[in-house]
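1. how would this look folded up:
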Amino acid sequence: MKIITSSQNKVIKHAKSLQFKKYRDAAGEYLLEGIKLLQEAIKYDADISHIFYHDEVLGNPDIQDIIDTCIERKIPVYEMEEKLFLDISETKTSQGVIAIGKKRDYDMTSLIKQKCFNIVMLEEVQDPGNVGTIIRTADACGFDMAILSKGCADIYSGKTIRSTMGSLFHMPIIPDMDFEHMLGILESVGALTLAAAPHDGMPCYDIRYKDKNAIIVGNESKGLTGAVMDKASLKVNIPMIGRAESLNAGVAASILMYEIMRHRLAR
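-> As a prediction, this is how the structure comes out:
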């Protein structure tokens, strides 16, 4: 355990830089903030390189447990004054503990060899809350992977991470994928690829789902691109009896994933 007293400390400067995507990408690291997220990260063996706390929270037993576990695992722990700590915090009401995590790399190789799998694919979904909600729901519905195209909200931004509520550590996520190429791979292994379309295609409850399924959800305002729509196996919609024109991307994806889970449990 070390004490940091200067904002010019190189560890603090590095942590602060991770508030920006270009530095997260360059370092392969990201910030984790809050008790619940750090508890989940530790429980699921996320790779943590540093932890920071401010001296006003030492009486909190949850934070003390996090600190003790990190010390046992030989993870460097840094104490600082609250004012200095808040310089690296990304939340309005910080709980007083932040960690630096290392990104994990995943690929499709082992997944596409499985006899059964369910995937959710996000094409240019730009709201961090939607991306985080979809990942969290995919985790809850037992999905095997989330795949994001270029143009999606960064899964390692603070807002997205907090929206996942720890599901970031439970399921594989692959960002920046070429969806046309990915759909070709899924087609080659017999997967059913379902393009979410607000006013077109089959109702989600009439579809005969397969052992291998992929739901594709598009941008909040533009929906899916024509190329992805054309390459998908089917277009799927969520019938509505009210007057709302469409559903939020996170809500729509959640309903479609739940429908697949429901069919899976009924078999």
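2. make it CA atoms for all contacts and neighbour counts henceforth
-> Noted.
3. three-state assignment of Ile174?
-> strand (DSSP: H, G, I helix; E, B strand; the rest coil).
4. excluding sequence neighbours, find me the nearest residue to it.
-> Ile147 (4.9 Å; C-alpha to C-alpha, 6 or more residues apart in numbering).
5. in contact with Lys159, which residues?
-> 128-129 (C-alpha atoms under 8 Å, 6 or more residues apart in numbering).
6. same deal with Met202?
-> 234-237.
7. could you pull out the helices for the stretch 1-150 of the chain?
-> Remark: helices assigned in the stretch 1-150 of the chain by DSSP state H, counting those that start in this stretch are 10-17, 21-27, 35-43, 61-72, 82-85, 128-140.
8. for the ones you listed, which one sits closest to Gly184?
-> Closest approach to Gly184 among these is made by helix 128-140 (22.3 Å; C-alpha to C-alpha).
9. tell me what that closest one is packed against?
-> strand 145-149, helix 158-164, helix 249-266 (3 or more C-alpha pairs under 8 Å, 6 or more residues apart in numbering; DSSP states H and E).
10. turn those into TSV, including distance to Glu40.
-> Output for these, formatted as TSV (distance: least, C-alpha to C-alpha, whole Å):
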stretch	distance to Glu40
strand 145-149	18
helix 158-164	11
helix 249-266	22
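11. right, and these - which one's nearest Ile35?
-> Closest to Ile35 of these is helix 158-164 (C-alpha to C-alpha; 11.1 Å).
12. quick check: Ile71 touching Gln64?
-> No: if you go by C-alpha atoms under 8 Å, Ile71 and Gln64 don't touch, sitting 10.5 Å apart.
13. list the contacts of the residue nearest to Ile174.
-> Shown in contact with Ile147 (C-alpha under 8 Å, 6+ apart): 119-122, 173-175, 177.
14. and of these, the nearest to Leu192?
-> Distance to Leu192, by C-alpha to C-alpha, is smallest for Ile119 among those, at 10.2 Å.
15. who touches the closest residue to that closest one other than its chain neighbours in this structure?
-> Distance criterion C-alpha to C-alpha, 6+ apart; nearest residue to Ile119, sequence neighbours excluded, is Ala214 at 4.5 Å. Residues counted as contacts of Ala214 (C-alpha under 8 Å, 6+ apart) are 118-121, 191-194.
16. closest to Arg24 out of the residues you listed?
-> Arg24 lies nearest to Met121 out of those, by C-alpha to C-alpha, at 22.6 Å.
17. tell me who's in contact with the closest one.
-> Neighbouring residues of Met121 by C-alpha under 8 Å, 6+ apart: 146-149, 214-217.
18. before we move on, back to that, so which of the helices and strands packed on helix 128-140 gets nearest Leu32?
-> Short answer: helix 158-164, nearest of these by C-alpha to C-alpha, at 7.2 Å.
19. the structure of the following sequence is requested for comparison with the preceding one:
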Amino acid sequence: MNLFVFGLGFSARRFVERERARFGRVCATVTDPARPSPPGVEIRAFGPETDDSRISEDLAATDVLLVSAPPERAGDTVLRRYRAAIADSPVAWIGYLSTIGVYGDHGGAWIDEGTEATPGSERSRVRLAVENDWLALGRETGKAVQIFRLSGIYGPGRNPFVKLREGKAQRIVKRDQVFNRIHVDDIAATLAASIAKPRPGAVYNVTDDEPAPPQVVTEHAARLAGLPLPPEVDFETADLSPMARSFYGENKRVRNRLIREELGVALAHPTYREGLAALVGDAVR
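-> The predicted structure follows:
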């Protein structure tokens, strides 16, 4: 069984690192070929200005396709360039990594996969359109396409300890605001479970069990690591990028029942507490 990955980012890289042994051959695209890659992975350049000539040939020998490359405003670059090659390939399982942002704002209410997606930002509207394009490809070709809507991703090297250690953490307070999170290892486990049990057209929320206020997570991380707690900052005056600020415009609690009941996923890090406990070493690196 061969794997091809479009977009060897944080989540896809962790999946490859954990599951490399189950695949005979792994090819993956990056925008910067000079960046170190996991052992045993054949790297292909892919981006707005680059397109490795070997990709079509790779796809012709691929069984499992993971798409982690973000879309452009005009849509999905992978589909625009390689839709025909994928349709003609032996690929049987396709996973598209999306975001819970496609649900939009629900005022803090609980939602699940049956909740209508009502994206509030242009970025999320593009994501939803790309999801639908991939699902359409699955219907037309008979290939098992699955959509994975990820919540806030954290893991080794990307977590509150790193920001606390570097003095970049902010304890931002916005009344009643909560976010779901997901440890990158639980994303990898969910993908592996889906490959073992494909369901064409499936949409899964990949998220933890306990949405929590961001300042509470920062406080817990600081206590675990014995690091100074940054002062509270009101959301209205916080120093945030426009994209980061936009995340606070959406408030929802996301259920993950489907990955547990259908795929049998038992989260190794069901809340931020278990996830941070596993990562506390990052506080002293």
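20. any idea what the TM-score is?
-> Laid over one another, the chains give 0.25 as their TM-score (TM-score structural alignment, normalised by the length of the first structure), with 125 aligned residues with a C-alpha RMSD of 6.7 Å.
21. quick one on the thing from earlier: orientation of the helix or strand harbouring the residue nearest to Ile119 of the first structure relative to strand 145-149 in degrees?
-> In this structure, Ala214 of the first structure sits in strand 212-217 according to DSSP states H and E. When axes from the mean of the first three to the mean of the last three C-alpha atoms, to 10 degrees is applied, the directions of strand 212-217 of the first structure and strand 145-149 differ by 40 degrees.
22. any idea how far Thr164 of the first structure lies from Pro128 of the first structure?
-> According to C-alpha to C-alpha, to the nearest Å, Thr164 of the first structure and Pro128 of the first structure sit 10 Å apart.
23. next one: Ile161 of the first structure
-> Ile161 of the first structure is 8 Å from Pro128 of the first structure, by C-alpha to C-alpha.
24. same thing with Tyr78 of the first structure?
-> Using C-alpha to C-alpha, Tyr78 of the first structure is found at 29 Å from Pro128 of the first structure.
25. surely Ile111 of the second structure touches Asn205?
-> No: in this structure Ile111 of the second structure lies outside contact range of Asn205 using C-alpha under 8 Å: 9.8 Å.
26. neighbour count: those two, which is higher?
-> Per other C-alpha atoms under 10 Å, whichever of Ile111 of the second structure and Asn205 has more neighbours is Asn205, with 22 against 16.
27. can I assume that one is in contact with Leu150?
-> Yes: using C-alpha under 8 Å, Asn205 of the second structure is in contact with Leu150, at 6.2 Å.
28. still on that earlier bit, a markdown table for the helices of the stretch 1-150 of the first structure, including mean neighbour count and distance to His263 of the first structure?
-> Shown next, in a markdown table, are the helices of the stretch 1-150 of the first structure (neighbours: other C-alpha atoms under 10 Å; distance: least, C-alpha to C-alpha, whole Å):
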| stretch | mean neighbour count | distance to His263 of the first structure |
| --- | --- | --- |
| helix 10-17 | 16 | 45 |
| helix 21-27 | 14 | 38 |
| helix 35-43 | 17 | 29 |
| helix 61-72 | 15 | 39 |
| helix 82-85 | 16 | 48 |
| helix 128-140 | 24 | 15 |
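29. export those helices to JSON lines and tack on distance to Gly226 of the first structure?
-> Listed next are the helices of the stretch 1-150 of the first structure as JSON lines, based on distance: least, C-alpha to C-alpha, whole Å:
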{"stretch": "helix 10-17", "distance to Gly226 of the first structure": "38"}
{"stretch": "helix 21-27", "distance to Gly226 of the first structure": "29"}
{"stretch": "helix 35-43", "distance to Gly226 of the first structure": "38"}
{"stretch": "helix 61-72", "distance to Gly226 of the first structure": "48"}
{"stretch": "helix 82-85", "distance to Gly226 of the first structure": "47"}
{"stretch": "helix 128-140", "distance to Gly226 of the first structure": "21"}
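30. of the ones you listed, which approaches Ile260 of the first structure most closely?
-> helix 128-140 (10.6 Å).
31. next, the angle helix 249-266 makes with the closest one.
-> In terms of direction (the same axes, to 10 degrees), helix 128-140 of the first structure departs from helix 249-266 by 10 degrees.
32. Leu256 of the first structure: neighbour count?
-> Number of residues near Leu256 of the first structure (other C-alpha under 10 Å) recorded here: 22.
33. that one and His263 of the first structure: what is the separation?
-> For Leu256 of the first structure, the distance to His263 of the first structure (C-alpha to C-alpha) stands at 11 Å.
34. likewise for Ile3 of the first structure?
-> 54 Å.
35. now do Ile51 of the first structure
-> Applying C-alpha to C-alpha, one obtains 43 Å for the distance of Ile51 of the first structure from His263 of the first structure.
36. the more surrounded of these two?
-> Between Ile51 of the first structure and His263, Ile51 has the larger neighbour count (other C-alpha under 10 Å), namely 25 against 14.
37. which residue, other than its chain neighbours, is closest to that one?
-> Counting by C-alpha to C-alpha, 6+ apart, Ile51 of the first structure lies nearest to Ala99, which is 4.2 Å off, once chain neighbours are set aside.
38. verify the stated contact: the one you found with Ile35.
-> No: Ala99 of the first structure sits out of contact with Ile35 when judged by C-alpha under 8 Å, with a separation of 10.2 Å.
39. now do the same contact list for Glu180 of the first structure.
-> Residues in contact with Glu180 of the first structure (C-alpha under 8 Å, 6+ apart) are 227-228, 231.
40. for ChimeraX, what selects the buried ones among those residues?
-> Of the contacts of Glu180 of the first structure, the buried ones can be selected in ChimeraX as follows, counting by 16 or more other C-alpha atoms under 10 Å:
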select :228,231
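41. pick the one among the contacts of Glu180 of the first structure closest to Gly184 of the first structure.
-> Closest to Gly184 of the first structure, out of all of the contacts of Glu180 of the first structure and judged by C-alpha to C-alpha, is Lys231, at 8.0 Å.
42. next, the buried residues of the helix ranked longest in the second structure.
-> Ordering each helix of the second structure by length in residues (DSSP state H) puts helix 122-141 first. Using 16+ other C-alpha under 10 Å as the test for burial, helix 122-141 of the second structure gives 124-128, 130-131, 134-135, 137-138.
43. can you give me the strands in the stretch 151-285 of the second structure?
-> With DSSP state E, counting those that start in this stretch as the criterion, the stretch 151-285 of the second structure has strands at 152-154, 171-173, 181-183, 203-206, 232-234, 253-254.
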